[in-house]
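>>> with the sequence up front, the predicted model follows.
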Amino acid sequence: MKLYYSPGACSQAPHIALRETGIDFTWEKVDLRAKLTENGQDFRQVNPKGYVPALEVAPGVVMTELAVLLQYLADLAPARKLAPPPDSPERYVLQTWLVFIATEIHKGFSPLFKPQVGEDAKDVFRQILATRLDYVQSELSQREYLMPSGFSVADIYLFVTTGWAPRVNVDLSRWPAIVAFRERIAQRPAVQAALRAEGLLN
């Protein structure tokens, strides 16, 4: 199994999940601007969409969409309990969180990284994102993790996306439950190992 990633990008989520599961894998960095892998391969031959993550699960078989990837990895290691069993009521709760993070948090941050988006427009996007983080704050004020059953791949995804806040002038201190959540997740050995492998932690 091989993960194509860019340091600090959303590909960090499956990177962490792979380390949480204990699955053997290799990883290769991608230059997203040049669309080249670290070994000089045209990344679009790996993923025609041109973005990370891309996970080669078998020769010539590549998976790309993050919410699907995280569930796939969790299901490969059910003993780690990173996702409720398929078809259980709790699994749909997990899927609700994954879709919410993908469409409201992840994509909420996206315009803030674009230099062609003006600062006035970015302020509007920050306000919209803040309402989504208000909701997450209300949920994490009641428990340590997004799922009542405990730590899951949804927490990994939320940790990665909220980690972008300082880079785009979003002050998380107004959401103390999210700050506390991030501090808890950051202490996990798999998280620290992934950050270190990506050159983001000494």
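Received it, and whenever you're ready, just let me know what you need.

>>> CA atoms for contacts and neighbours, from now on please.
Fine.

>>> tell me which residues of the longest helix along the chain come out buried.
Criterion DSSP state H: the longest helix present in the chain is helix 119-140. In terms of neighbour count (16 or more other C-alpha atoms under 10 Å), helix 119-140 has its buried residues at 122, 125-126, 129-130, 132-133, 136-137, 139-140.

>>> can you count the residues close to residue 106?
Residue 106: 20 surrounding residues under other C-alpha atoms under 10 Å.

>>> do you know how far the residue of the chain most remote from its centre is from residue 187?
Centroid-distance maximum for the chain: residue 120 at 27.1 Å, with C-alpha atoms, centre = their mean. Here residue 120 is placed at a distance of 36 Å from residue 187 (C-alpha to C-alpha, to the nearest Å).

>>> then residue 88?
In terms of C-alpha to C-alpha, residue 88 sits 29 Å off from residue 187.

>>> repeat that for residue 67.
23 Å.

>>> and if you look at residue 14?
Residue 14 is 17 Å from residue 187, by C-alpha to C-alpha.

>>> now do residue 39
32 Å.

>>> got the buried residues for stretch 149-167?
Applying 16+ other C-alpha under 10 Å to stretch 149-167 flags 151-164 as buried.

>>> in addition, the following structure is provided for comparison:
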Amino acid sequence: MKLYYAPQACSLASHIVLRELQLPFEAIRVDNRSKRTADGRDFLAINPKGYVAALQLDDGQVLTEGPAILQYLADLKPGSGLAAANGSWERVRLQETLNFITSEVHGIMGWLFNPGFDDGVKEVFKQKLFKRLALLEQTLEHQDYLQGAQFGIADAYLFTVLRWTALFAIDLANWPALSRFQARVEQRPAVRDALALELA
């Protein structure tokens, strides 16, 4: 498999999960501005959407959209515990959590990256984000990970998007459980290895 990624992007979640599962893969860096891969290929020919993550399977098929990639990877090793079994109530709850992160955290934070918005507009989005972070704080006050006691794919995704708070001077210390969550996840060997490659 080939994972197309960009540093500081949401593709980090897929990178972490690949390493958690110890699956063989090649990490290929993409320049988000030029839409070229590190080896000079046109990324738009691989993923016409033009953004990471993209996972190219050994048969040539390309899967895009982080939550879909995360679930696909977890299902390759169903005994890993990174995702509940397909069709189970726990899996539906996991999909609910992934959708919340996608639309209510990742989606809102995406607006903060927009250079066309002035600080007043960005402050409106920050206030919306703070309400979503408060909900996540309530969950993580009582358990180590989003689905309970065990690390899973939703945690890799949340960890990834919460890293962006530092780019916008949002202090996670205002949400102590989220701050502890970030520190806990960052200590995982798969996370450290993924970050080491992406930040090199």
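Alright, I've got the coordinates. Just so you know, these numbers come straight off a predicted model, no measurement behind them.

>>> TM-score of the superposed pair?
The TM-score (TM-score structural alignment, normalised by the length of structure 2) is 0.98; 200 aligned residues with a C-alpha RMSD of 0.9 Å.

>>> which residue is nearest the middle of structure 2?
residue 157 (3.0 Å).

>>> check contacts around it.
Neighbour list for residue 157 of structure 2: 10, 12-14, 98, 101 [criterion: C-alpha atoms under 8 Å, 6 or more residues apart in numbering].

>>> what's in contact with the longest strand seen in structure 2?
As assigned by DSSP state E, the longest strand anywhere in structure 2 is strand 26-31. Identification of contacts with strand 26-31 of structure 2 by C-alpha under 8 Å, 6+ apart yields 1-7, 36-38, 43, 52.

>>> of those, buried ones?
Neighbour counting by 16+ other C-alpha under 10 Å classes 1-7, 36-37, 43, 52 among the contacts of strand 26-31 of structure 2 as buried.

>>> out of the residues you listed, which sit inside helices?
residue 43.

>>> now, which of the buried ones among the contacts of strand 26-31 of structure 2 sits nearest residue 78 of structure 2?
Among these, residue 1 lies closest to residue 78 of structure 2 (C-alpha to C-alpha), at 18.0 Å.

>>> quick check: the closest one touching residue 25?
Yes: counting by C-alpha atoms under 8 Å, residue 1 of structure 2 touches residue 25, with 4.7 Å between them.

>>> now do the helices in structure 1.
Using DSSP H, helices in structure 1 cover 12-21, 43-46, 66-76, 89-100, 107-109, 119-140, 153-162, 176-186, 189-197.

>>> which residues in structure 2 does the longest one align to?
Aligned using TM-score structural alignment, helix 119-140 of structure 1 spans residues 119-140 in structure 2.

>>> mean shift between the matching stretch and structure 1?
Compared with structure 1 after fitting, stretch 119-140 of structure 2 has a mean deviation of 0.3 Å; criterion: mean C-alpha distance after the TM-score superposition for structure 1.

>>> chain center to that stretch: distance?
In terms of C-alpha atoms, centre = their mean, to the nearest Å, the centre of stretch 119-140 of structure 2 is set 18 Å apart from its chain centre.

>>> export the buried residues of helix 119-140 of structure 1 as CSV, with columns for distance to residue 171 of structure 1.
What follows is the buried residues of helix 119-140 of structure 1, written out as CSV (distance: C-alpha to C-alpha, whole Å):
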residue, distance to residue 171 of structure 1
122, 14
125, 14
126, 10
129, 12
130, 10
132, 14
133, 11
136, 15
137, 13
139, 19
140, 17
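
>>> just the closest of those residues to residue 108 of structure 1, please.
Using C-alpha to C-alpha, these come closest to residue 108 of structure 1 at residue 129, 5.5 Å.

>>> ok, now which ones touch that closest one?
So residue 129 of structure 1 contacts 104-105, 108-109 (C-alpha under 8 Å, 6+ apart).

>>> and it, how far from residue 150 of structure 1?
Where residue 150 of structure 1 is concerned, residue 129 of structure 1 sits at a distance of 25 Å (C-alpha to C-alpha).

>>> residue 139 is in contact with residue 178 of structure 1, correct?
No: the criterion here is C-alpha under 8 Å, and residue 178 of structure 1 misses it with residue 139 at 9.5 Å.

>>> excluding chain neighbours, what is closest to residue 97 of structure 2?
residue 154 (6.9 Å; C-alpha to C-alpha, 6 or more residues apart in numbering).

>>> what's the answer for residue 191 of structure 2, then?
Closest to residue 191 of structure 2 by C-alpha to C-alpha, 6+ apart is residue 16, at 5.5 Å.

>>> how many neighbours does the one you found have?
Residue 16 of structure 2: 24 neighbours (other C-alpha under 10 Å).

>>> please apply the same query to residue 100 of structure 2.
The burial count for residue 100 of structure 2: 17, using other C-alpha under 10 Å.

>>> now swap in the one 10 residues further on and tell me
Burial measure for residue 110 of structure 2: 13 neighbouring residues, criterion other C-alpha under 10 Å.

>>> same question for residue 118 of structure 1.
With other C-alpha under 10 Å as criterion, residue 118 of structure 1 counts 11.

>>> same check, this time on residue 46 of structure 1
Residue 46 of structure 1, neighbours per other C-alpha under 10 Å, totals 21.
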